[in-house]
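[1] heads up, no residue letters with this:
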């Protein structure tokens, strides 16, 4: 997979389509909250398998950390290390900005995945978009 920072409208739309497929169609997140007011304040990442967009994520800078959000991989491409690759690229950008840590709100079914790549849970479970989540952090 080739991970790019979305710099064109087409790349941005590819990221939105992957997110829509995973979050809205698969997980039933309401479309009006999947795309939100923070999009313009975010760095968007898109992962391609050849010309096919298969993964996405967005990154915001908050206080002294990078906040990973909307990280997803299309169902047919899960289990192939593409999520790890996407997160590694996002963490590289956080490091390049001189920030010491990454933070994210993980769906609880993905908590073990994030733990396997160095994230630690720092919150109790909470609901977001009708899905249980926990907040996790990692020194980068």
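    Received, thanks. Everything numeric here is computed off the predicted structure, so don't read it as measured data. Numbers count the residues shown, from 1 in each chain.
[2] From now on I want contacts and neighbour counts done on CA atoms only, so please keep to that.
    Noted.
[3] in stretch 94-103, what's buried?
    Neighbour-count burial for stretch 94-103, counted by 16 or more other CA atoms under 10 Å, picks out 94, 95, 99, 101, 102, 103.
[4] by contact count, what packs against the strand of greatest length in the chain?
    In the chain, with assignment by DSSP state E, the single longest strand is strand 52-62. If you count contacts as 3 or more CA pairs under 8 Å, 6 or more residues apart in numbering; DSSP states H and E, strand 52-62 packs onto helix 9-19, strand 43-49, strand 65-73, helix 82-96.
[5] ok, structure two:
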């Protein structure tokens, strides 16, 4: 399993294909909500399994040192194998190496305890997207 982080058009295209399958097809979230115009300014993590893109997430870093992790998605056939944790950890490590101070995420409410294991803290319930209640969580990165 290989994780690549970058901004190339090819990487973004593969990430968007995974997100389309997971968010639009499976979760009935309109694709225009996923394609919010931030892909070109984001760094994307892409997990490849035997040359097949299977998981993705993106990180937007703000000028104030904060960041937003979003669009965490794993293809159905690869769920339950720990791949989501691989992509989340890879982006968190990347953010830390870049000197990011905090990572915010808007996650499905049922994933609260999952993200708490990575050190994210619940802030509040936020918007409903499609039929999914999202929650805001934040992780303060520790400086060595």
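    Perfect, I can see it now. Computed from a predicted model, the values in this text were never measured in an experiment.
[6] Just give the TM-score of the two.
    Remark: TM-score between the superposed chains equals 0.91 [TM-score structural alignment, normalised by the length of structure 1]; 140 aligned residues with a CA RMSD of 1.5 Å.
[7] circling back: which one of the buried residues of stretch 94-103 of structure 1 sits closest to residue 15 of structure 1?
    Among the buried residues of stretch 94-103 of structure 1, residue 94 lies closest to residue 15 of structure 1 (CA to CA), at 19.3 Å.
[8] returning to that earlier point: farthest-separated two in the buried residues of stretch 94-103 of structure 1?
    95 and 103 (12.8 Å).
[9] Next up, the contacts around the aligned partner of residue 119 of structure 1 in structure 2.
    Matched to structure 2 by TM-score structural alignment, residue 119 of structure 1 sits across from residue 120. Going by CA atoms under 8 Å, 6 or more residues apart in numbering, residue 120 of structure 2 touches 137, 138, 139, 140.
[10] Nearest spatial neighbour of the residue nearest the centre of structure 1, chain-adjacent residues omitted?
    Centroid-nearest residue in structure 1, with CA atoms, centre = their mean: residue 71, separated by 1.9 Å. Nearest residue to residue 71 of structure 1 in three dimensions, chain neighbours excluded: residue 57, at 4.0 Å (CA to CA, 6 or more residues apart in numbering).
[11] next one: residue 133 of structure 1
    Nearest residue to residue 133 of structure 1 in three dimensions, chain neighbours excluded: residue 107, at 4.2 Å (CA to CA, 6+ apart).
[12] Check residue 132 of structure 2 too.
    Nearest non-adjacent residue to residue 132 of structure 2, counting by CA to CA, 6+ apart: residue 108, 6.4 Å away.
[13] May I see the contacts of residue 120 of structure 2 organised as CSV, with secondary structure added?
    Formatted as CSV, the contacts of residue 120 of structure 2 follow (DSSP: H, G, I helix; E, B strand; the rest coil):
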residue, secondary structure
137, strand
138, strand
139, strand
140, strand
